[in-house]
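Asks: sequence unknown, structure follows:
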């Protein structure tokens, strides 16, 4: 590796640390919900709305920030985003009541919405075409590491101190990232301005809208159970924070592995096979959670399969978005991030409703599995529309590539 390569890698690592902080913030609250609820004098389903506030605000604000701040220096936007993110987490950790905590979760989400899309654009601009894939893998490696390390570390810290200590830990990681970006990142060229209307224009294509809806619905189901993981699997963990941290670590490691192999499997078998196989296995895991949650060994096996399958669905869904309309692929993939976070934001609301009026905590896996099945059915409809459009003769706009899909796209 040349000196220039090493310098580039260090710049990407600086941004990856920021992704680690933001990813940790996204996942860690689920592991400390009971602690927050007790301290703020609310019940767990109400406290889960903190996850909804963060995820929904992030989903809505990401395209808005990208449009409004199009002419702002990329480095200024990155550092500003981390400052807002740090303030949001410190404010959450110091919140005297639930309402204040909710407000600061939105502030933290604003910081994430400023940082994440900007960092992806920055690595693409700095790396150049020949190193783009490596740069993106380093950047999103920070997000994967958050599922494997950030969330369980934060949960363990909560067991030693309290949930407020966890939020300060997240803010501290954000501060490390800010210093790294401030020192190590050079000026980044601004991308061409894209209007808000252009950003959401792919939604006019039913193939893309249905694929995004598959992502939204499936991840609502996947995170309905994850939101209440500390309670659902309490019999297996004996309510111990340390055991729960190890359970989250197992989930995170499996998620990283699932994400790593998803691309290779999609290239070999096609996105439909990978999406449906991973989804069906996740449904089986959720349907048997009433039993696996009572036994520690079974619980660890279940969450590892769940983590691997859940995260293995992301890559083939993005692959389907690209294949549906290659000309709009970048805008479609950016919308997939919002769809993902909207799904995550709906999960606590859906879970809270189900626990209030439909099922007991021990049987939450059943309706969550049903939601995933609904997502897979929507995905089948998107697949049929894509197949139909690719079977039609080229209309002169998309060219031959639209009528001659690759083997993976046909699958």
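Replies: On my side now, so go ahead. None of the values given here were measured: they were computed from a predicted structure. Numbers count the residues shown, from 1 in each chain.
Asks: C-alpha from now on. contacts and neighbour counts both.
Replies: Will do.
Asks: Would you check that residue 267 makes contact with residue 408?
Replies: Yes. With contact defined as Cα atoms under 8 Å, residue 267 reaches residue 408; the gap is 5.8 Å.
Asks: Can you pick out the residue with more neighbours from those two?
Replies: Neighbour count, other Cα atoms under 10 Å: between residue 267 and residue 408, residue 408 has more, with 19 against 16.
Asks: Where does that one fall, secondary structure wise?
Replies: helix 407-410 (DSSP states H and E).
Asks: which helices and strands does that helix pack with?
Replies: helix 241-269 (3 or more Cα pairs under 8 Å, 6 or more residues apart in numbering; DSSP states H and E).
Asks: alright, now check it against this:
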């Protein structure tokens, strides 16, 4: 969903492949990301197709995201000894199986089961695509390679999900899921043809090693900020079709256009946040973005009746939402750049937990307040995330409470991150 900070150099032989295979990996992220984010646009159709409540349909998003959060670190640890090309092909095949099964589901329970399979493939693909991308290029291009791969998420939100939603509006929800399956087939073919059979990547250790940074309370507080902030972000996104049903008149095409506006605005917000992070530091940019996000969420109930009002409010809310991702990753990686892959993997898992939580929180909010006012709950979460962010920043400025193997330079994290991170974060 956002560009990633520079990854630490990786040792080992490196095939002279250039950026072409990296672009193929980004295409794969776009494919699986489209299958994930398009679910929000399909909720009204799933309500009608399976005769379930809005809250019940929203649990598709919750189940998908929760599976991604759990399967990512577990399956990556279990396949650590495999060749990266084999892992990526396996992950895509798992996703294909789940996506096709979803398109053929006759009952809601079958749909949920198929989505669990698809999500397991996504959870395995994403972290390994990023690690493989960094291993395919020289150290000076690693940050650019990871950024290109993760940009596939931004493209999925900005273009893939709206296109899939429009297709569902023109045909039906099954056509959308077959479209996602077709995209994944293209990605699978690209990985098979473009990714070398042998790619050397650093060993991040087993499952326990990947969880070791959680012994650092600064890491925990930053991850808590990610969890609450992105729960606020995804509550309105998950239920956008229901929240803005009065404005769209139930039209899938109108909803797709609204989602595309949000995706494009989000991309602009993300790029702007990246530049501001270099100048202001990550904590300050996150704070500003969370304040703007809360304001945008408070404006949503005033904009649900007409597209004339909905378009600027969605654009404002989306720009603020996407502006959180890059500076938050910057803050986490600055704690210990040498452990960046593990820290970013944990942050990605927490991000999926936030998407899962958004389905539950949004369902409860709709039951209590109605779809129009559910973003008031999200606005409260955004302000809570602001408080957590401030506490996290204060903890980062103090020596770490726990010295762990994942943070060997924990008492001097600002200095260990290099001049750019040091100047960007100290005193902010």
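Replies: Cool, the structure landed. In this text, all values refer to a predicted model and were calculated from it rather than measured experimentally.
Asks: Can you give me the TM-score here?
Replies: The TM-score (TM-score structural alignment, normalised by the length of structure 1) is 0.94; 403 aligned residues with a Cα RMSD of 2.0 Å.
Asks: And residue 161 of structure 1? What does it align with in structure 2?
Replies: In structure 2, the residue paired with residue 161 of structure 1 is residue 171, using TM-score structural alignment.
Asks: Spell out the residue ranges of the helices in the stretch 101-250 of structure 2.
Replies: Assigned by DSSP state H, counting those that start in this stretch, the helices in the stretch 101-250 of structure 2 fall at 108-135, 142-155, 161-170, 173-194, 207-211, 217-238, 240-243, 245-248.
Asks: Let's have those in a markdown table, adding distance to residue 98 of structure 2 and mean neighbour count.
Replies: Output for those, formatted as a markdown table (distance: least, Cα to Cα, whole Å; neighbours: other Cα atoms under 10 Å):
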| stretch | distance to residue 98 of structure 2 | mean neighbour count |
| --- | --- | --- |
| helix 108-135 | 4 | 24 |
| helix 142-155 | 19 | 25 |
| helix 161-170 | 17 | 25 |
| helix 173-194 | 9 | 20 |
| helix 207-211 | 25 | 15 |
| helix 217-238 | 20 | 25 |
| helix 240-243 | 24 | 25 |
| helix 245-248 | 29 | 20 |
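Asks: quick one: stretch 359-370 of structure 1 aligns where in structure 2?
Replies: Stretch 359-370 of structure 1 maps onto residues 369-380 of structure 2, going by TM-score structural alignment.
Asks: what comes up buried for the matching stretch?
Replies: By 16 or more other Cα atoms under 10 Å, the buried positions in stretch 369-380 of structure 2 come out as 371-380.
Asks: now do the same end-to-end measure for that stretch.
Replies: This stretch, stretch 369-380 of structure 2, spans 14 Å end to end (Cα to Cα, to the nearest Å).
Asks: Residues contacting it, please?
Replies: Stretch 369-380 of structure 2 is contacted by residues 231-233, 235-236, 242-244, 293-295, 297-298, 300-301, 304, 362, 365-366 when judged by Cα atoms under 8 Å, 6 or more residues apart in numbering.
Asks: Then stretch 294-313 of structure 2?
Replies: With contacts defined as Cα under 8 Å, 6+ apart, stretch 294-313 of structure 2 is touched by 243-248, 258, 261, 314, 316-317, 320, 372-373, 375-376, 378-380, 382-383.
Asks: and the end-to-end length of that stretch?
Replies: By Cα to Cα, the extent of stretch 294-313 of structure 2 from end to end equals 12 Å.
Asks: next one: that stretch to chain centre, how far?
Replies: 23 Å (Cα atoms, centre = their mean, to the nearest Å).
Asks: In structure 1, point out the residues matching that stretch.
Replies: Per TM-score structural alignment, the counterpart of stretch 294-313 of structure 2 in structure 1 is residues 283-302.
Asks: Show me what counts as buried in the helix holding residue 408 of structure 1.
Replies: Using 16+ other Cα under 10 Å as the burial criterion, the residues of helix 407-410 of structure 1 that qualify are 408-410.
Asks: Output these in CSV, with distance to residue 105 of structure 1 appended to each entry.
Replies: Listed next are the buried residues of helix 407-410 of structure 1 as CSV, based on distance: Cα to Cα, whole Å:
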residue, distance to residue 105 of structure 1
408, 40
409, 39
410, 42
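Asks: closest to residue 31 of structure 2 out of the helices of the stretch 101-250 of structure 2?
Replies: Among the helices of the stretch 101-250 of structure 2, the nearest to residue 31 of structure 2 by Cα to Cα is helix 173-194 (5.2 Å).
Asks: before we move on, the earlier item: right, and out of the buried residues of helix 407-410 of structure 1, which lies closest to residue 255 of structure 1?
Replies: The closest of the buried residues of helix 407-410 of structure 1 to residue 255 of structure 1 turns out to be residue 408 (Cα to Cα; 22.9 Å).
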